[in-house]
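# Curious how this folds, go ahead:
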Amino acid sequence: MNASRTIAPVTGAATRFLGGAGLLLRGFGMYVRSPKLMLLGVIPALITGALYVALFATLLYFVDDLAGWLTPFADDWSSPWRGLLRVAAGLAVVGVAGLVGVLTFTAVTLVIGDPFYEAISERVEDRLGGTPGAVDVPFWSSLRRSLADSLRLVALSALIGVPLFAAGFIPVVGQTVVPVVGALVGGWFLALELVGAPFYRRGMRLPDRRARLRADRPTALGFGVAVFLCFLIPLGAVLVMPAAVAGAALLARRSLGQAVEES
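Coordinates of the predicted model:
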């Protein structure tokens, strides 16, 4: 069947939207009931945490040298003032490093976790009967296509996100309409991104998933908006991503007319 002609379920848009959000909840259920999936989901955060602890410990070890390097003008100061300045400089370095660590922890974890999330997605599909129409795509070809599609999504997100950001400064509208539109837009692009792995396993690209999700847009938006709102919570992306990946596998199968119930 042509992707653009996929027939959406004959139910109300609100019901399908809530059903899409329910796919994230089902993803959580599948994730927490499987120790193997939970282990796969935790490993990226553990790797990132160990990496950051090692980097932070190294920084603390060399912080006195860094403070001296940052304040060479204080070399000729009298002892109490030079020491106080360099203690302050050291604390500032540690503080900035901590802030950068907090801000980048999620992004680094998601990058490290990509192969683990791919494994979660595949195992979820295996529990649902396997991947119909699976193709064997070489790793480098898959990576190249995935990066190309991701860059296209980022570009589209920026084209829409920048005007929305500017509109956020409009009185009343910016505090009411814009956040809702932003959540819908962000949710749509998140849904498109998260279903990438199941579609790639079937040899399908970004235009295919866009057409399939568009055929039942309320369901896709319900799932994407639920994930988007969870990601707004500090460290929410790290905690929710494994369940979101599992839910995305369900969304992809539903959009392709394949079984979403465990056999």
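
# From now on I want contacts and neighbour counts done on CA atoms only, so please keep to that.
Fine.

# dump the residue contacts of residue 247.
Residue 247 sits next to 23-28, 223 when contact means Cα atoms under 8 Å, 6 or more residues apart in numbering.

# For the residue nearest to it when sequence neighbours are not counted, which three-state class applies?
Spatially, and ignoring its direct neighbours in sequence, residue 247 is nearest to residue 27 (4.2 Å; Cα to Cα, 6 or more residues apart in numbering). Here residue 27 is recorded as helix under DSSP: H, G, I helix; E, B strand; the rest coil.

# compare with the first, here's sequence two:
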Amino acid sequence: MLVSFIAGVSAYGRAIQLCFKYKLWIYFLVPALLCILLGGGMIYGVWNVSDDLGNWMAGFWPFNWGKSWVDNVAQVFGGLAVGAFGFIIFRNLVLALAGPFMSLLSERVENRLRGQASATFNMSAFLSDMARGVRIALRLIVRELFFTILLFLLGLIPGLAILTTPMIFIVQAYYAGAGNLDFALERHFRVRDSVRFVRQYRGLAIGNGFVYLLLLLSVVGFLVALPLATIAATVETVKKIKQ
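Got it, this is the predicted structure:
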């Protein structure tokens, strides 16, 4: 698993090289615009909802003593909770909406790696990729939210927050990487077989998602995060399929 994780992280260096070699920058435009629009909406939503959630949580404290401390903790926890869940929704919306374009990017990269000519645009294939992307995104977001909520609840137990915080990041990295790997897997496997592939190489998914999340959380990196993650995932997925 560690070897696959390192491969998933190091593949980003190869992805940058391929961007320059094959002039793939046109594929960065759509996800960048989506990130700007959806990211702005997410920040606005988090800003408005976090205070309300914090006040609602603090309302369960029935005593006067310690109320100010509980209010402060509830505000912080409410902000973190809304921010985390908003980030999950934002990331999966970008994945679903930009998915067909990332599928085209992944296919072009794979053809280049295999020394084949790029396929012509096919509208039916484009729509099929969009439908599969929505299906995969829904599957991932449901499972990711379930485990994230579970870890958040465990984090409320004193002393466990120091463990659940990195675990939440690992869970998000895994599901983010799984979505990125699927852009290459969709040309070779059905959904069920793609899920098995990701489980077999979960270290690869976590490694890819780890760098992807760091880019999304950075000042400028979020503009190029999804295309780079798609190329990096395709490079390693093609290797595994060959093996």
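
# about what we covered before: can you pick out the most distant pair from the contacts of residue 247 of the first structure?
28 and 223 (12.4 Å; Cα to Cα).

# Between the two, tell me which one has more neighbours.
Set side by side, residue 28 of the first structure and residue 223 show more neighbours around residue 223, with 29 against 19, by other Cα atoms under 10 Å.

# Just the element for that one, please.
Assigned by DSSP states H and E, residue 223 of the first structure belongs to helix 217-231.

# Next, the mean deviation of that helix compared to the second structure.
Between helix 217-231 of the first structure and the aligned residues of the second structure, the post-superposition mean distance stands at 2.2 Å (mean Cα distance after the TM-score superposition for the first structure).

# show me the contacts for the aligned residue in the first structure for residue 228 of the second structure.
Superposed on the first structure with TM-score structural alignment, residue 228 of the second structure falls opposite residue 243. Counting by Cα under 8 Å, 6+ apart, residue 243 of the first structure touches 24-25, 27-31.

# cool, and residue 145 of the first structure?
Residue 145 of the first structure is in contact with residue 205, counting by Cα under 8 Å, 6+ apart.

# To which residue of the second structure is it aligned?
Under the alignment (TM-score structural alignment), residue 145 of the first structure maps onto residue 132 of the second structure.

# what helix or strand is that match on?
Using DSSP H and E, residue 132 of the second structure maps to helix 123-155.

# Please spell out which residues along stretch 86-100 of the first structure are buried.
Buried positions in stretch 86-100 of the first structure, judged by neighbour count with 16 or more other Cα atoms under 10 Å: 86-87, 89-91, 93-94.

# Pull up the aligned stretch in the second structure for stretch 17-31 of the first structure.
Counting by TM-score structural alignment, stretch 17-31 of the first structure corresponds to 5-19 in the second structure.

# By how much does that stretch deviate from the first structure on average?
Using mean Cα distance after the TM-score superposition for the first structure, the mean distance for stretch 5-19 of the second structure is 1.8 Å.

# Would you mark the buried spots in that stretch?
Residues of stretch 5-19 of the second structure classed as buried: 5, 7-12, 15, 18-19 (neighbour count, 16+ other Cα under 10 Å).

# residues making contact with that stretch?
Contacts of stretch 5-19 of the second structure (Cα under 8 Å, 6+ apart): 24-25, 203-208, 210-211, 228-229, 231-233, 235-236.

# for the first structure, what's the longest helix?
Criterion DSSP state H: the longest helix present in the first structure is helix 79-127.

# just the angle between that helix and helix 217-231, please?
150 degrees (axes from the mean of the first three to the mean of the last three Cα atoms, to 10 degrees).

# Tell me which other helices or strands helix 79-127 of the first structure touches.
Applying 3 or more Cα pairs under 8 Å, 6 or more residues apart in numbering; DSSP states H and E, one finds that helix 79-127 of the first structure contacts helix 35-70, helix 196-201, helix 236-255.

# Have a look at how far, on average, the last one is from the second structure.
Between helix 236-255 of the first structure and the aligned residues of the second structure, the post-superposition mean distance stands at 1.7 Å (mean Cα distance after the TM-score superposition for the first structure).

# Quick check: buried residues in that helix?
Buried residues in helix 236-255 of the first structure, counted by 16+ other Cα under 10 Å: 237-255.

# And that helix, how far out from the chain middle?
Taking Cα atoms, centre = their mean, to the nearest Å, one finds helix 236-255 of the first structure lying 10 Å from the centre of the chain it belongs to.

# same thing with the longest one?
Computed by Cα atoms, centre = their mean, the separation of helix 35-70 of the first structure from the middle of its chain amounts to 20 Å.

# Find the residue at the geometric middle of the second structure.
With distances taken as Cα atoms, centre = their mean, residue 176 lies nearest the centre of the second structure, 2.9 Å away.

# if I line the two up, what does that residue land on in the first structure?
Residue 176 of the second structure maps onto residue 190 in the first structure, by TM-score structural alignment.

# now do residue 201 of the second structure
Taking TM-score structural alignment, the alignment pairs residue 201 of the second structure with residue 216 from the first structure.

# unless I'm mixing things up, its match is touching residue 256, no?
No. The criterion here is Cα atoms under 8 Å, and residue 216 of the first structure misses it with residue 256 at 10.6 Å.
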